[in-house]
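Sequence first, then the predicted structure:
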Amino acid sequence: MATIDREIISFSKEELEGIEVPHDDPLIISPVIANFLVTRMLVDRLGLPRNLLKPACTPLIGYTGYSIYPVGITELDFIVGEAPRTSTIRASFIVVDISDPSYNRLIGRAILTALRAIVSPLHLKMKFPTIGGVGEVSGDQKRSRVYYQLSIPRGTSLRDPPK
């Protein structure tokens, strides 16, 4: 019987090939959520009727101090990796109604813990144990930089304090 507890997860210098270093680019991945390959799509645009969402009453407060009230919470299957090294978990997603075209979801500690994932921001890569061996997903540095630029409001500086 295969076990996922015996796998060693590591990152090598060779895995840095093609990545401009040093960098502080975010890791952006494209998992499959509810049978849809998700890249920049908002969770509530997956065709989920709002009446199927559980209520969420606590606002989300961003890094800039901006807050937004969620539309609701839903649980969906979250799949990462490529066969035969994939991992599937049932994850809760907070659905928000925003127009920011850069990031449409954040993968937080709960999902990383459930996947038993190890993230290397330097390598722009996430690895996780699976029954088939160590699974991995890599980010795209050029795409990350484009999305980051889209997330900055026009006419503001990265040094502007939150309002």
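Okay, I see it.

For the rest of this, base every contact and every neighbour count on C-alpha atoms.
Will do.

do you know how far P70 is from I98?
Distance of P70 to I98, computed by CA to CA, to the nearest Å: 10 Å.

The one residue sitting closest to the centre of the chain: what secondary structure?
For the chain, the residue whose C-alpha lies nearest the mean C-alpha position (CA atoms, centre = their mean) is I107; its distance is 3.8 Å. For I107, the secondary structure call by DSSP: H, G, I helix; E, B strand; the rest coil comes out as coil.

Kindly provide the distance from it to M126.
For I107, the distance to M126 under the criterion CA to CA works out to 11 Å.

need the longest helix for the protein.
Longest helix of the chain, by residue count under DSSP state H: helix 141-151.

Please point out which parts of it sit buried.
For helix 141-151, the neighbour count (16 or more other CA atoms under 10 Å) marks 141, 144-145, 147 as buried.

With distance to G47 as new columns, can those be given to me in a markdown table?
Converted to a markdown table, these look like this (distance: CA to CA, whole Å):
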| residue | distance to G47 |
| --- | --- |
| Q141 | 29 |
| S144 | 26 |
| R145 | 29 |
| Y147 | 24 |
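
is it true that D44 touches V95?
Yes - under the criterion of CA atoms under 8 Å, D44 lies in contact with V95, with a separation of 5.9 Å.

Structure two is appended below for comparative analysis:
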Amino acid sequence: MSVARLPTEINDWESKKAKRMASPMLGFSDEDKVGTLQPHDDALVITLRIGGYDVKRVLVDQDSAVEVMFPDLYKGLNLKPEDLTTYDFPLVSFEGKTVTPRGQIRLPIQTGSDIVEVDFIVVDAYSPYTDIVARPWLHALGVVSSTLHQKLKYPLEGRVKEVIGDQAMARQCMVSAISRRPSAEPSTSTKNGL
């Protein structure tokens, strides 16, 4: 006994199969390391088009749940307090200090022909970065990132697009962050010459 499928079931199945086949595989190989300084432990720092402007020193942070905007970008975009909406949840800075946000603002991030609206939490805290893009943006665009390969990849119209990190800028940001740290008390082992 054979089972006949209805034409709509066949079309749905074929449509789903075509979509699965059309989605490119996102991954990294040793070829993706070409042009990077290896070995390294650099953060992934990129340039993105945010709010209609090319913004440098953007940190890609897969561990963060919110996009954060720092004073340099806030001022550079000529934003004013009245442009912000309320955001009442404190954040923890890189130094472990609690930071009260000034507010939040929704801005577009353009990557290629894709535009994703993102809620940035605006903070008054020092950072060598202009902003941090996090899981909400990464997931909305379907991004897979690799600090090792210094790039991120995302699917667009059946193809794999790439954004390449700026290792030199990542290293400059790290030096800036380290030079701003307050000098710590010498440890006991240092005092004793150990």
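Looks like it arrived, so ask away. All figures in this text were calculated on a predicted structure; none of them were measured in a lab.

For stretch 149-157 of the second structure, grab the matching residue range in the first structure.
Against the first structure, the aligned range for stretch 149-157 of the second structure is residues 123-131 (TM-score structural alignment).

I111 of the first structure: neighbouring residues, count only.
Here the neighbour count serves as a burial measure; for I111 of the first structure (other CA atoms under 10 Å) it reads 17.

Could you look up the SS state of it?
Classification of I111 of the first structure into helix, strand or coil gives helix, according to three-state DSSP.

From A2 of the first structure, how far out is the closest residue to it other than its chain neighbours?
The spatially closest residue to I111 of the first structure, leaving aside those adjacent along the chain, is A91, at 6.7 Å (CA to CA, 6 or more residues apart in numbering). Relative to A2 of the first structure, A91 of the first structure is positioned 24 Å away (criterion: CA to CA).

How about Q149 of the first structure?
According to CA to CA, Q149 of the first structure and A2 of the first structure sit 44 Å apart.

I131 of the first structure too?
Computed with CA to CA, the distance linking I131 of the first structure and A2 of the first structure is 6 Å.

who's more crowded, those two?
In this comparison of I131 of the first structure against A2, neighbours counted by other CA under 10 Å, the higher total goes to I131 at 16 against 9.

Pretty sure the more buried one sits against I4.
Yes - in terms of CA under 8 Å, I131 of the first structure counts as a neighbour of I4; the distance is 5.3 Å.

what's the longest helix in the second structure?
The single longest helix within the second structure, with elements called by DSSP H, is helix 7-22.

How far away from the center of its chain is it?
Between the centre of helix 7-22 of the second structure and the centre of its chain there are 33 Å (CA atoms, centre = their mean, to the nearest Å).

what stretch of the first structure does the next helix or strand after it fall on?
Sequence-wise, the next helix or strand downstream of helix 7-22 of the second structure (DSSP states H and E) is strand 45-50. Residues 28-33 of the first structure are matched to strand 45-50 of the second structure when aligned by TM-score structural alignment.

Could you list the residues in contact with the matching stretch?
Applying CA atoms under 8 Å, 6 or more residues apart in numbering, the contact partners of stretch 28-33 of the first structure are 37-39, 76-81, 137-140, 144.

Surely Y87 of the second structure is in contact with Q104?
Yes - the pair Y87 of the second structure / Q104 is scored as a contact, 5.9 Å apart, by CA under 8 Å.

When the two are compared, which one has more neighbours?
Q104 (22 against 14).

Pull the contacting residues for that one.
By CA under 8 Å, 6+ apart, the neighbours of Q104 of the second structure are 84-87, 119-122.

Closest to W13 of the second structure out of those?
Here the nearest of the contacts of Q104 of the second structure to W13 of the second structure, counting by CA to CA, is D119; it sits at 36.6 Å.

what does that closest one align to in the first structure?
Under the alignment (TM-score structural alignment), D119 of the second structure maps onto S92.

Can you give me every residue that contacts that match?
73-76.

Report how many residues lie close to T85 of the second structure.
For T85 of the second structure, the neighbour count with other CA under 10 Å is 14.

Quick check: neighbours shared by Y87 and Q104 of the second structure?
With the criterion set as CA under 8 Å, 6+ apart, the overlap between the contacts of Y87 of the second structure and Q104 is I121.

Just give me the match in the first structure for N11 of the second structure.
Counting by TM-score structural alignment, N11 of the second structure lines up with no residue in the first structure.

Ok, T85 of the second structure next?
Counting by TM-score structural alignment, which is the criterion used here, T85 of the second structure corresponds to K54 in the first structure.
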